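[1] just to be clear, the model below is a prediction. Sequence and coordinates:
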Amino acid sequence: MEVTVALPEYGILVPKLESAGATVIVGEVCKIERTMLSVPGLFRIALSLVRAVFFLSKAQRKSSFNLVYSNTVAVFGGALCARLWRVPHIWHVREIFSGSKAITLGFRHLVAKLSSTVVCNSTHTRDWIYVTGDVEKYLVIWNGYDAPKVNVDRHAERVSLGASGHDVLFVLVGRINAWKGQQLLVEAFAKLVVGTDCRARLAIVGSAPVGQEQYERDLEACISKANCSDKVILIPYHPDIEHVWIAADVVVVPSTNPEPFGRVAIEAMGFGRPVIAAAHGGLVEIVVDGETGCLVTPCDVSALAAAMFRMMSDTDLRLRMGAAGRARQTALFSLEGYATQLN
């Protein structure tokens, strides 16, 4: 089997794909950005689509593709080319777009029209993208993950995140933006630690997208206003994220908008960490409330603080939930299971 991967730009994936035996081509693939989701943006999309057809058709003449797989709903070039070439097209939908209802409806119809099969990373994502037609071609396949074996000093990793041996370390990992819930978590955490002697620390790991650094400044202001700067640490993008999971006691995913899936949760579970998550989106398919962690009312500071207090106060509960989470992750969210379903 020969595999050609078309990417919009060079990056860290290129050598990894090439080492796996794929041919990598870089050029226009009609990648849709949020700034293009407007009426004026439709003209940019049309121009990008024309360029993508020329670029991909040139590659098709060399390799004669038998199937096209689009790994995100944000790329349209492969979908249109598959229709022009009359070959099957699999569209893997991993995200949910918010904004104009008319544009969202247009996305749904295009995906329905230009796909032989639609793979969705959660039931929530499927319910968002499905609009009409054959519901059986919309498949739900959860993402897979296998926790690697990492030999590091847990105590040293905890110290690097601001926690001592007796502290309960809460961790949030994710891009700093308007909906991942960092400020909500700070407010909940402040309810636990301000004016109390409880031994808890909070590490927020991640960076804002380029051009959106204001979210980082807003988060810093929120921490200062909450009077908990001495117990909260901000860590930029961390390339060795497994070290963070090893250091953590509890992982929190308080997204204020529904997550299409919630990969952070399955990674944390793979390392035996209990997860507190907002009860919406794909997270409700991952976290079993009261068994592998806690599901809390989205955007509810008090509910989040109560769940954190429960976790902080009961070491045995954290260990039981962590073990149950690891078992669930291994059984339902493994790479082997993911690959088997895709095949």
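    Nice, thanks for sending it over.

[2] rest of the way, CA atoms for contacts and neighbours
    Fine.

[3] would you map the helices across the stretch 51-200 of the chain?
    77-85, 101-113, 123-129, 154-160, 182-193 (DSSP state H, counting those that start in this stretch).

[4] against that first model, consider the following:
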Amino acid sequence: MHIREIVMALRELGCDVQMQEAPGLDVLNSGEKQNQTKAGPGDRSVFARLFKYLSLRAPQLLFELAELSYNLWAYFPLSRKLKNGKVDLFYERYAFFSFIGTVLARQLGVPTMLEVNEVVGIERARGQVMLAVARHFERKIFQRADRILVVSSFLKQVLVQRGVSEEKIYVIPNAVRSDRLAKDEGSGKGIRQKLKLDDCTVIGFVGQIVRWDRLDLLIEDIADIPAVHLLVVGPCRFMEELQHTVEQLSMQHAVTFTGAVDREEVSAYIDAMDICVLPHSNPFGSPIVMFEYMAMRKPVLAVGVGPVTDIVVDGINGCIFAEGDRKEFRGKLKRLVEDQELCERIGNAGFEKVLVHHTWDRNAEQLLHIFKGLRDIS
């Protein structure tokens, strides 16, 4: 989604953007209707099915070898595009072991901009095996890039600690589409009726659920709050464990898991929520769902990790609790449940924050501004 949105935003600003993708994939045409767990229109080729199988089933070592081998395939189409003399900027979303783009761009004198969402050695949902090899390539790639865009201040600090020049690093968090801002307000009524949630305060979470989201603790934390219902939207590979937690606490009446929903329906589900939570998050990534919550004017209660506090100011455009402090989380959640005026105030402030600073249009404008400065220097 991030790749698709930034490309579309750049094109709307008048840029001629050419895509270089893995064979069989079509990011731009995978579309808003792509289900979060099922293959979209761009995922029907043999290559795409193979990639999907490798990503889900292959041992980590084999997966990383496949990532490394991608450089061999990408060399020829990339070199053809970069050698035609019409490329002003090579922009790449950084992926582990993917070095061929920056190598070719440097050789051919094409300015390089690298978007970095994670770095080697930081805990992630998918582990890593060939750490030394990945670090070697990462160091070379970061050295060759003319500018690096990171999604959080945490990542900037890490890169500086690893020897990357601070002057070439820019923090640009994730965003939402400007045409989706509050577009589906009111659409949640049908969801609430369908799920029989009209007579309670709905606490909501949306995402592709991984263990660090700590939904098991979230379920426990709402157990003592009367007249609330937890609505969890998104796929989860360990759903049976979460359902077991619900059963142990006798909370079947107070928790609903929807599983994966169509991408176009996500904003309606968010609209069905009264309070949106981010109970945990990794320290480096910029959670897109946080911006989606704010874009729907929902009060956000989120863990105080760097990518969140880059955006949310406690008590102003959201509420923050210290990582691991369940007492503070429960206290702030109870206050939001009881104080409708507070919810409306911080929900509106969050919306204004996103409207002004965190749309994909705005991100694309910043990208072009950085590129202009780079071109002026050269």
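    Okay, I see it. Owing to the predicted nature of the structure, the values given are computational and were not obtained by experimental measurement.

[5] would a markdown table of the helices of the stretch 51-200 of the first structure with distance to Ile204 of the first structure and mean neighbour count be doable?
    Below are those laid out as a markdown table (distance: least, CA to CA, whole Å; neighbours: other CA atoms under 10 Å):
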| stretch | distance to Ile204 of the first structure | mean neighbour count |
| --- | --- | --- |
| helix 77-85 | 36 | 20 |
| helix 101-113 | 32 | 16 |
| helix 123-129 | 26 | 19 |
| helix 154-160 | 12 | 16 |
| helix 182-193 | 7 | 22 |
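
[6] show the contacting residues for Cys81 of the first structure.
    Counting by CA atoms under 8 Å, 6 or more residues apart in numbering, Cys81 of the first structure touches 53, 56-57.

[7] actually Phe309 of the first structure, sorry about that
    Taking CA under 8 Å, 6+ apart, we find Phe309 of the first structure in contact with Leu192.

[8] re the thing from before, buried only: go through the contacts of Cys81 of the first structure for me.
    Burial by neighbour count, judged by 16 or more other CA atoms under 10 Å, picks out 53, 56-57 from the contacts of Cys81 of the first structure.

[9] wait, which of the helices of the stretch 51-200 of the first structure is closest to Glu285 of the first structure?
    Each of the helices of the stretch 51-200 of the first structure has some distance to Glu285 of the first structure by CA to CA; the shortest is helix 123-129, at 8.0 Å.

[10] which part of the second structure lines up with that closest one?
    Under TM-score structural alignment, the match for helix 123-129 of the first structure in the second structure covers residues 153-159.

[11] what's the mean distance for the matching stretch versus the first structure?
    Superposing on the first structure places stretch 153-159 of the second structure at an average distance of 2.0 Å from its equivalents, by mean CA distance after the TM-score superposition for the first structure.

[12] where's the equivalent of Val277 of the second structure over in the first structure, which helix or strand?
    Counting by TM-score structural alignment, Val277 of the second structure corresponds to Val252 in the first structure. Using DSSP states H and E, Val252 of the first structure maps to strand 250-253.

[13] post-alignment, that strand versus the second structure, mean distance?
    With mean CA distance after the TM-score superposition for the first structure, strand 250-253 of the first structure averages 0.5 Å from its match.

[14] other SSEs contacting that strand?
    strand 168-173, helix 263-270, strand 275-278 (3 or more CA pairs under 8 Å, 6 or more residues apart in numbering; DSSP states H and E).

[15] how close does Ala74 of the first structure get to Ala82 of the first structure?
    Note on Ala74 of the first structure: its distance to Ala82 of the first structure, by CA to CA, to the nearest Å, is 16 Å.
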